Every structure is written in C-alpha cells, then in structure tokens.
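Asks: Any chance you could fold what I've pasted below:
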Amino acid sequence: MTKRLFLLLTAIAAIAVVAIYIPPDEFYPAGFATLATPFLLIGTAIALVYFLFQKSRWSLAPAAVIVLFLVITNGMFSLGLHKEGAGDRETVKVISYNVNALNYFDRSQKYTGTLTAFASWLSNVRPDIVCLQETVPANFYKILPSYYRYFSGKETLEGDSLGLFIISRYPIAFAGKREFAFNSFNRLIWADVVINHDTIRVINVHLKSYNFYKASRLRKLKNIKGGLMARSYHAKLIRNFIDESPYRVVLCGDLNEPPHSYVYHTLSHKLRNAFEDAGTGYSYTYNFLGSPVRIDNIFASDGVVFSSYKAYHDITLSDHFPIEADIVLQDRD
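Replies: The predicted structure is shown next:
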C-alpha cells in the first residue's frame, strides 16, 4: 500500500513538473499544478528515501522526477557560472523594487519616514537605472532629482495614482506603456535609454497579484485561478512586445510567479536572468505565507550580460526586497 501511494505521488509530481509548459490561460489546472510542485517534490524526496531503504528499483522513479525538475526549472538555484567580468567596459547598475507604495495608503506619518529612508538608501546605492512597482508619484519626483523618469499608473478610488516608474541616470529618448487590460493597475511600461552611443529598451512590469485581502476561502480560490490565468496572458503580451523591440532589452518587474511557473519559463526562454547568471545559492524577494520565494526579477536579452546580482534582504521598507544587477553591454558584431 505504501509503495503504491509513493508511486502515485511521484506520478502526480511528474505531471506537475511538466505543467510548466502549459499556459494557465488556456488550461487553468496547469497553474494549480505548478503551485503545488514544491510540496509534491518534498513528498517525492520522501518516496526516494523510502525506496532506497527498501533497496527497490522503484527508487529510480522519484529520482528521475527530481532530476527532471532541476533540469526544467533552472531558476531555483544558481552557482553563478554565467557571471561575466566587465573588463574595461562600463557597467550599468540596475535596481528593481516593488515598494508597495511605501505605506502611503496608511495616511500616517509612517509614509514620510519610509519615503525618507528609501530616498536615502537609493542615493547611497547610486543606481544607473531604477524600475519601481506599486509607486505613488507624489514626492517621487524629488528622489534622484537629476535623473530622467517615466511614470504610468491608474487612478485609485481615493483619487491617487498607483503605478510604475522607470528612473534613469542616462537620457530617455522615448517611453510608453501597454496596459494589460483597460485602466488596469497591471501594465508594462518601457523607456529607450541612451547609454553613450548605444540604446537599450528598459521594460518594467507588474503582473496581477492574488489579492487575498479580506477574501473568503472561496473567493481566494477564485482569485488564485484568476491570477494564474491573467499572468499567463500577460507573459504572452510581454513576450510579443520583446519580440517587437528594435533594441536589446532589459526587463524588470514583479511577476508574482516563482521560477517553477509557466510565466517564468516563457520569459526566461527568451531572456537571460540576473540571478541565474550571476547569483549564488538560493535567493528570495518576497515571503509568501511565510515561505521565501523569488518573484521579482531582472532579465536581459542577448548582448547584455550580468556581472553581479544582489538581493537586499536588510531593506524592509516594503513587503518585497529590492534586487540589483550590474549589466554590461557587449559590443555588436
């Protein structure tokens, strides 16, 4: 009986692992399967230990599933093997951070203190390009005042704006937005940033969250389904926008999806990831129900390489942690 249960669990885990290739907006159960993958893999690891103690040939089954997961899902861990030195080329420091409005909607003095701390930290870090999500533009124009910037957001019911910023030390030639739905908080903004004699397209995105606030259990399940389907569709829109770019691309943002997801796989199939190339070990950018997960990312297209990656776990101004990557533009052939 135990053997059958472990084999069934292993089979279900195998299905969940390959579900990464199925877009949830076309078949939403695939999204639920990928969410369950970490728990299924824990069970698969227990099955592997059980079969090894039994000296059973069935140990090959859970071992194969675990290997399959590690091969398909490259973004869970990193050894930094693809990190490239800058040499004599200029490095560009990029930061991506979901600031969660810096407590603006608390309507209290806490916002002023958080904003001041954020401005001080950013000035000390001295980034070249900053992509921010969930920002309220009030007072943000005073941060890094000599920088160029572009903002796009949606009006809240209280009359505020909430959206995305791209802030750049380098000039911005053109900028624009793509809303994922009419008047949606979730959108894509872009800026063509001129770096010396070259131009790159910086893209900043924020994909739909689950919005569990004050939701019943049934509503939470519906929100999970809606979030999975929406983000799957968003990923396709982002991929198509990248394909249309006349320049090399740097993509930043809050995906609200872990590496073992259709969304991450769709984007990393086209782009390199800062953590995968230049990070070390296991990194996280958000604590989801007490579990550390990496849902904030910096990607880049061919011709843009990463020389470093860092997550600032000591910066607790938001429910997310900021991430930083140094990029280097390779010479064109």
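
Asks: Going by C-alpha atoms from here, please, whenever you check contacts or count neighbours.
Replies: Will do.

Asks: Which strands or helices does the helix or strand containing N240 pack on?
Replies: N240 belongs to helix 217-243 when assigned by DSSP states H and E. Here helix 217-243 touches helix 29-53, helix 262-268, going by 3 or more C-alpha pairs under 8 Å, 6 or more residues apart in numbering; DSSP states H and E.

Asks: Let me see the contact set for the residue most central in space within the chain.
Replies: In the chain, the residue lying closest to the centroid (C-alpha atoms, centre = their mean) is D296, at 2.9 Å. Applying C-alpha atoms under 8 Å, 6 or more residues apart in numbering to D296 gives the contacts S96, Y97, C252, G253, D254, L255, N256, T285, Y286, I323.

Asks: export these to CSV and tack on neighbour count and secondary structure?
Replies: Below are the contacts of D296 laid out as CSV (neighbours: other C-alpha atoms under 10 Å; DSSP: H, G, I helix; E, B strand; the rest coil):
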residue, neighbour count, secondary structure
S96, 25, strand
Y97, 25, strand
C252, 28, strand
G253, 25, strand
D254, 24, strand
L255, 21, coil
N256, 21, coil
T285, 22, coil
Y286, 21, strand
I323, 24, strand
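
Asks: another one to check against the first:
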Amino acid sequence: MLYERVYLHMAGIVRTLTKKLFISLNILLALCFLTACLVPYLHPARWWPVGFVGLLFPYVAILLFFYLIFWLIIKPRLALLPLFCLLAGWQQFASLFAFHFNKNQFSEVKIDPQVRVLSWNVGSMSGASKNKEKQKHARTEIADAIIKSKADIVCLQEFSHSSTQGPQANNLGLFKNDYPWHFYSQDYSRRQGFYQYGSVIFSRYPIIDSGKISYPGKRSESLIYVDILKAKDTIRIFTTHLQSFRFNDSDYQDMEKIKQQDSALFNASRNLYKKMQLAFTRRAIQADIVRGYTDGSPFPSLICGDFNDVPTSYTYSRIRGNRQDAFLACDFGIGRTYIDIAPTLRIDYILPDHRFTIHQFDMVDEDLSDHLMLLADLSLKK
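Replies: Next comes the predicted model:
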C-alpha cells in the first residue's frame, strides 16, 4: 500500500514537471516566433541578431503548429498560446507561402503584348559542377538555356566576362544575336578587362536609358537599371545582387563540423556567425538604397535579383514595399531558389509594381547554377 502511494506521488511529480517543461518550451518558442514576426520592422544595422531569427521562421512555425495540435488533444485551453502566435504571424506567412493550389503549367508560348522576364544568378558562368572540363562548356549551356526560354528581358547576377581573353571568355558575345541591347555593371574589373564581374541586363527591346548605383564598400556590387521601349510604353527594369554570406569551402566544412558536433565546434560557429552578422548589416543598408531609387522610378518598374535573404527578412520587406511578388501571385508552397544549405531559401525574386499584370511564373532548375532560373510573363495594365 505504501509502495503504491509512493509510486502515485512520484508519478504525479513527473507529470507536473513534464507539463511545466512543455509549457516553458512552448513559451520560449512563442517568444522566438513573435520576434521573427518583428524582423521586417527591425533594421539589422541596429538589431543584427534578428537576422538569424528570421531564417528560423518556417521551422519555428512548424513546431508551433505541432504544439497547437498537441494541446488540442491534451489540454485544449493551452492551445490558445500557439494559436494566438500563429494568427499574429499572418503577414509573415503571406510573404512566405504561396496559396495557388491550382497552379498551371508554365506555357512556353508568349502572348503579345506580354513581356517575358528572366532573372538568374549564373554563378560566374562556370556551372554547378566542380569538374574543370565541364566548367569550360557551362557558359554556352547557360546561354543556350536562356535563349531557349524565349525571354524578352534577361537579368543575370554574378555574370563574368572578359574583353581580352578571346571568344572562350567573351560571355557578352554569347547573347548579341538574340539580345541586341544590354547594360553591364562591371562591378569588378581586373587587369584592364581580363576578368570582369557584375550584373547585366539583356533586352530584345531598345534600351533608351540606363544607370548604375554603387553600394558603399570596397567589395560591394551595385543596383543597375535600364529603361526599355516597348511599342509606346517605357518600362524600367532594375536588377541587383545584394551582399552574400560569402561562404567558401572552409565555411561549408565548418557547417559539417557543427552538424557532427566536432571538437572545433566553437571556432566553426564563431567564423560563420561573424560572416552572417556582417552580411545582415550590409544587406539592410543596400536594401534602403534600392528602395530609395526604385520608389523614384518615373515609369512602371520591376525589380529582379538575388537578394540573398528570405521573404521573412527586413531586406525583402524593405525592397518589396507594396510591390507584387511573382512567386506569390502564381505559385504554391514556400519555394526555393537557392539549392544548397536548406530547403527553405527563396532568395531570388521578380517584383513588379501594381501597374503590371502577372500572367504566369516558373522556377526552373537547369542544373547549371546553385540558383534556379526565374521566369515571369507580365503585361502593363491599360
């Protein structure tokens, strides 16, 4: 009898402690989620730790959803906490998740007067393979894939070119027959044009004006734009490549050490942390510059590019403003444009203003870059 009372008493203590543990974890998770909901409004130059929280938003949301189901089964009254948090994050969900269940297959046929826009980070035109021989052919394969897409406007980031190495490195020349007009940022140029690097815009339509806005910093790239003339309409196209984390091979090795809880875990984590902190801060400053120039466009405009940040970030929210997101307008799910590291990294975008109608959108994996190719058919509202 005594044994039974002791057993029941101990079981009660375990139940109470377990319940308190689950509630405490739920509260911590809720605080993390609510902080992530504030990320678009907190400037990383002043609140840089929130950048890390923004990356975790999808995973925290999933855990909160499981908590909601758990409490509904165990103790429905406690389900109010995760339910309240999830409802409070509706704006973040709206930026993250596309709800078009009946998504149509992308049609290769273009309908006039629609304009097909392509945006793609082409990884220095060297391809996704580490094989040196395959890298030699990647530049022509990338160009062929772009031309095959039948895009009218092509915005490429991490585009490399040489004006002195001859045909084997003349990447601008790969497009001259199909795209008579282009504007190239040439953010980096070494040895009198031996190697050039930056963003480029190619166009089938006449380019009547162009411009480049450099970001602060010695190694920063730029925001570029062109004004194209289609029939009687002038359209402004922006493209940019914002500050990346600049992860190299040693950084990816550090990630493996963290996953495996290697003895060098602390140093590996610190190295990655510093790079990410710097990138969050610089991207926020660049996003402010982009917003300032794009808001001042005298023509209907769209922004294409690799923002190197997710839809739940300050960077995305600041640049997008009240613009449309072609993915959200036509697709379904969370989406992914960067195929390494994590399955939730949608960091490349096509953002038209509301003077455009978005007819269709697609993300294409050509296995020629660590980014997917983005395509969208648009037309001006009349």
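
Asks: TM value for the aligned chains?
Replies: Scored against TM-score structural alignment, normalised by the length of structure 1, the superposed chains reach a TM-score of 0.91; 330 aligned residues with a C-alpha RMSD of 2.7 Å.

Asks: about what we covered before: so what does the residue nearest to the centre of structure 1 match up with in structure 2?
Replies: Aligning on TM-score structural alignment places D296 of structure 1 opposite D348 in structure 2.

Asks: In contact with the residue lying closest to that match once chain neighbours are set aside, which residues?
Replies: Among residues not flanking D348 of structure 2 along the chain, D306 sits closest, at 4.4 Å (C-alpha to C-alpha, 6 or more residues apart in numbering). Residues counted as contacts of D306 of structure 2 (C-alpha under 8 Å, 6+ apart) are W120, N121, Q157, T240, H241, L242, I347, D348, Y349.

Asks: let's see it at 7 Å
Replies: By C-alpha atoms under 7 Å, 6 or more residues apart in numbering, D306 of structure 2 lies in contact with N121, T240, H241, L242, I347, D348, Y349.

Asks: Keep only those residues that stay in contact in structure 1.
Replies: Here is what carries over to structure 1 from the contacts of D306 of structure 2, by both residues aligned by TM-score structural alignment, their matches' C-alpha atoms under 7 Å: N121, T240, H241, L242, I347, D348, Y349.

Asks: can you map out the strands along the stretch 201-350 of structure 2?
Replies: With DSSP state E, counting those that start in this stretch as the criterion, the stretch 201-350 of structure 2 has strands at 207-214, 222-230, 233-241, 301-306, 332-333, 348-352.

Asks: CSV for those, including distance to K381 of structure 2?
Replies: Listed next are the strands of the stretch 201-350 of structure 2 as CSV, based on distance: least, C-alpha to C-alpha, whole Å:
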stretch, distance to K381 of structure 2
strand 207-214, 21
strand 222-230, 14
strand 233-241, 11
strand 301-306, 12
strand 332-333, 24
strand 348-352, 12
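
Asks: To which secondary structure element type does the equivalent of V305 of structure 1 over in structure 2 belong?
Replies: Using TM-score structural alignment as the criterion, V305 of structure 1 maps onto T357 of structure 2. On the three-state scheme (DSSP: H, G, I helix; E, B strand; the rest coil), T357 of structure 2 is labelled strand.

Asks: ok, now L70 of structure 1?
Replies: Per three-state DSSP, L70 of structure 1 ends up helix.

Asks: Can you tell me how far the equivalent of it over in structure 2 is from A61 of structure 2?
Replies: Under the alignment (TM-score structural alignment), L70 of structure 1 pairs with W90 of structure 2. W90 of structure 2 sits 11 Å away from A61 of structure 2, going by C-alpha to C-alpha, to the nearest Å.

Asks: who's more crowded, those two?
Replies: More crowded of W90 of structure 2 and A61, by other C-alpha atoms under 10 Å: A61, with 21 against 12.

Asks: Please tell me how far that one sits from M363 of structure 2.
Replies: From A61 of structure 2 over to M363 of structure 2 (counting by C-alpha to C-alpha), the distance is 25 Å.

Asks: do Y179 of structure 2 as well
Replies: For Y179 of structure 2, the distance to M363 of structure 2 - C-alpha to C-alpha - is 22 Å.

Asks: Then R346 of structure 2?
Replies: 11 Å.

Asks: now swap in S222 of structure 2 and tell me
Replies: 24 Å.

Asks: out of the strands of the stretch 201-350 of structure 2, nearest to A284 of structure 2?
Replies: strand 233-241 (12.9 Å; C-alpha to C-alpha).

Asks: and that closest one, how far from the chain's centre?
Replies: Centroid separation between strand 233-241 of structure 2 and its chain, computed with C-alpha atoms, centre = their mean, to the nearest Å, is 18 Å.

Asks: go on, stretch 162-176 of structure 1?
Replies: 19 Å.

Asks: List the contacts of that stretch.
Replies: Contacts of stretch 162-176 of structure 1 (C-alpha under 7 Å, 6+ apart): 128-136, 147-156, 185, 189-195.

Asks: Can you tell me the SS state at the aligned residue in structure 2 for A117 of structure 1?
Replies: For A117 of structure 1, the aligned residue in structure 2 is E141 (criterion: TM-score structural alignment). Put simply, E141 of structure 2 is helix when judged by three-state DSSP.

Asks: mind checking how far E141 of structure 2 is from I147 of structure 2?
Replies: E141 of structure 2 is 10 Å from I147 of structure 2, by C-alpha to C-alpha.

Asks: do L80 of structure 2 as well
Replies: 53 Å.

Asks: who has more neighbours, the two?
Replies: A direct count of neighbours by other C-alpha under 10 Å for L80 of structure 2 and I147 places I147 higher, at 16 against 13.

Asks: Which of the helices or strands spans that one?
Replies: With DSSP H and E as criterion, I147 of structure 2 is part of helix 132-148.
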